[in-house]
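# got a structure for you, letters missing:
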């Protein structure tokens, strides 16, 4: 049960960092790079466009 609580805290911290990165990228008109759930490296642009590395 303690591990579930720790996992929830970690998940919230990760989500917060991702949200902050998106906000900063939008402010500077650039993109955020991360790995998606399928294992692809993607670029997410401020307009919401997402480009997988294999699609470039």
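Perfect, thanks for sending it. Everything numeric here is computed off the predicted structure, so don't read it as measured data.
# only C-alpha atoms for contact and neighbour calcs from this point on.
OK.
# check contacts around residue 26.
The contact partners of residue 26, taken as C-alpha atoms under 8 Å, 6 or more residues apart in numbering, are 45, 46.
# which residue ranges form the helices in the chain?
Assigned by DSSP state H, the chain shows helices spanning 2-27.
# which residue is nearest the centroid of it?
Centroid-nearest residue in the chain: residue 18, 4.4 Å away (criterion: C-alpha atoms, centre = their mean).
# take a look at this one as well, against the first:
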């Protein structure tokens, strides 16, 4: 077993599960892009950057 590949697989599965939960609950997921921007992604594929004023402890 390769621990790095195992960890990458778990991370991918966690993200996929979050998307399924967001779809079931009609909500969104929040994540940080490769560029460092925090965004909300809705079930319809709409991705909206989170404004700094929205972050509670920026």
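Yep, it's here. Since this is a predicted model, take the numbers as computed values, not measurements.
# return the residue of structure 2 aligned against the residue nearest to the centre of structure 1.
Mapped onto structure 2 by TM-score structural alignment, residue 18 of structure 1 lines up with residue 15.
# what separation do you get for its match and residue 29 of structure 2?
9 Å (C-alpha to C-alpha, to the nearest Å).
# and for residue 1 of structure 2?
Going from residue 1 of structure 2 to residue 29 of structure 2 by C-alpha to C-alpha gives 31 Å.
# now residue 13 of structure 2
For residue 13 of structure 2, the distance to residue 29 of structure 2 (C-alpha to C-alpha) stands at 14 Å.
# and if you look at residue 19 of structure 2?
Distance, residue 19 of structure 2 to residue 29 of structure 2, using C-alpha to C-alpha: 7 Å.
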